[in-house]
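Participant: this one's sequence-less:
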């Protein structure tokens, strides 16, 4: 699985970087990558849920940190469930996939950051889950271009609940101002937030 994820990162990063060189974009920003049908198919085969983002930064930025926070009923229980810090260059991609193993009640996350010169990835499992097989899930990501010079940003979420009344995705307001809308996480039994920060 790790080898498949590494190949997937290299392939998607190469395609994303090639596409990025043809598109004029604002510096110091991050946005959801526009994937081809083939790239979507590869991600669907290799994982249950996935997120791909492209970034463009000034040379003053040297590192990117990507991590996953875990919440239970709105309370932070792990602020670094998965954490990756790596050197970055002016453009690249962030790829995050989730493979769910409901029989064993665990989630396996792969995080990768790729640029022209560097590829870094990690695989982390959350084995502290009970009743995952009986929960419904929703997931989503920011739909806006994210300015990376504002500090840490929430890029995506995956949330689980066994609420019989159904569940809704996080609001757009949450991604724009997570600190002011943390109460939205209280309606989920388990919620994961994908965060990023670029460092000079």
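Facilitator: Alright, I've got the coordinates. The structure displayed is predicted, hence computed values, not measured ones.
Participant: alpha carbons only for contacts and neighbour counts from here, please
Facilitator: Will do.
Participant: Surely residue 192 and residue 157 touch.
Facilitator: Yes: using Cα atoms under 8 Å, residue 192 is in contact with residue 157, at 5.4 Å.
Participant: which other residues reach stretch 147-162?
Facilitator: With contact meaning Cα atoms under 8 Å, 6 or more residues apart in numbering, stretch 147-162 is reached by 28-30, 51, 132, 134-142, 146, 167, 170, 175, 178, 187-198.
Participant: of these, buried ones?
Facilitator: Listed as buried from these are 28-30, 51, 132, 135, 137, 139-142, 146, 167, 170, 175, 178, 187-198; burial here means 16 or more other Cα atoms under 10 Å.
Participant: re the thing from before, now, which of the contacts of stretch 147-162 lie within strands?
Facilitator: Those of the contacts of stretch 147-162 mapping onto strands are 29-30, 51, 136-141, 146, 190-198, per DSSP state E.
Participant: Next one for the comparison:
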């Protein structure tokens, strides 16, 4: 029942985002931007998801598909994919990544990724066991604003740490060139990265 309610609210939010157009009407071709949410949209997301990340993209005929996947790292080492989808795209669209607890006070989370484009939505979700004994969780997103689409972009991150020291989000350098900054992931017990590839 909770999954049905979550997907219903997520679908309503997607249509709300599309209807409002979120001020991203100036997206250039083959670019992606972090979506600027209204206060109402933020309130809706807060009641349905623990973490949420939303991006708008605009592509020309050069790009026909987008692949999205969430990678899981433990102590800096890639252990696999949590979730992935692939869908056809055309013109403008929206990418949404959310997590929510499946049962209150449990360490089970539902990871959902979706793409709304050309009047349809492609979505995938997967239940994941997240760390139970973490002291802090930090999340961040690529500070995109009309950024040119590149190969295998990292769009968002969720990092779990059991360190008693202050923990910060991944650096903006990490999002710009992850290969050179992968050592940042060693500071966390578990990291989830949302990646995209436009083809």
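Facilitator: Sure, I can see it. Since we're looking at a predicted model, the values are computed, not measured.
Participant: Tell me which stretches of the first structure form strands.
Facilitator: 29-32, 49-56, 63-72, 75-87, 91-101, 106-115, 119-126, 136-141, 146-147, 153-161, 190-199.
Participant: Report all helices and strands that the last one contacts.
Facilitator: Pointing back at strand 190-199 of the first structure there. Applying 3 or more Cα pairs under 8 Å, 6 or more residues apart in numbering; DSSP states H and E, one finds that strand 190-199 of the first structure contacts strand 63-72, strand 153-161.
Participant: Run the angle between it and strand 91-101 for me.
Facilitator: Per axes from the mean of the first three to the mean of the last three Cα atoms, to 10 degrees, the angle that strand 190-199 of the first structure makes with strand 91-101 is 160 degrees.
Participant: Likewise for the fourth one?
Facilitator: For strand 75-87 of the first structure and strand 91-101, the angle between their directions (the same axes, to 10 degrees) works out to 140 degrees.
Participant: Quick one: residues in contact with strand 75-87 of the first structure.
Facilitator: Against strand 75-87 of the first structure from outside (Cα under 8 Å, 6+ apart): 62-71, 109, 111, 113, 118, 120-124, 126, 186.
Participant: PyMOL command to pick out the buried ones of the residues you listed?
Facilitator: The PyMOL selection below is limited to those of the contacts of strand 75-87 of the first structure classed as buried (16+ other Cα under 10 Å):
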select buried, resi 64+65+66+67+68+69+70+71+109+111+113+120+121+122+123
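Participant: what about residue 122 of the second structure, distance to residue 160 of the second structure?
Facilitator: 28 Å (Cα to Cα, to the nearest Å).
Participant: now do residue 130 of the second structure
Facilitator: From residue 130 of the second structure over to residue 160 of the second structure (counting by Cα to Cα), the distance is 9 Å.
Participant: which of the two has more neighbours?
Facilitator: Applying other Cα atoms under 10 Å to residue 130 of the second structure and residue 160 shows that residue 160 carries more neighbours, namely 23 against 17.
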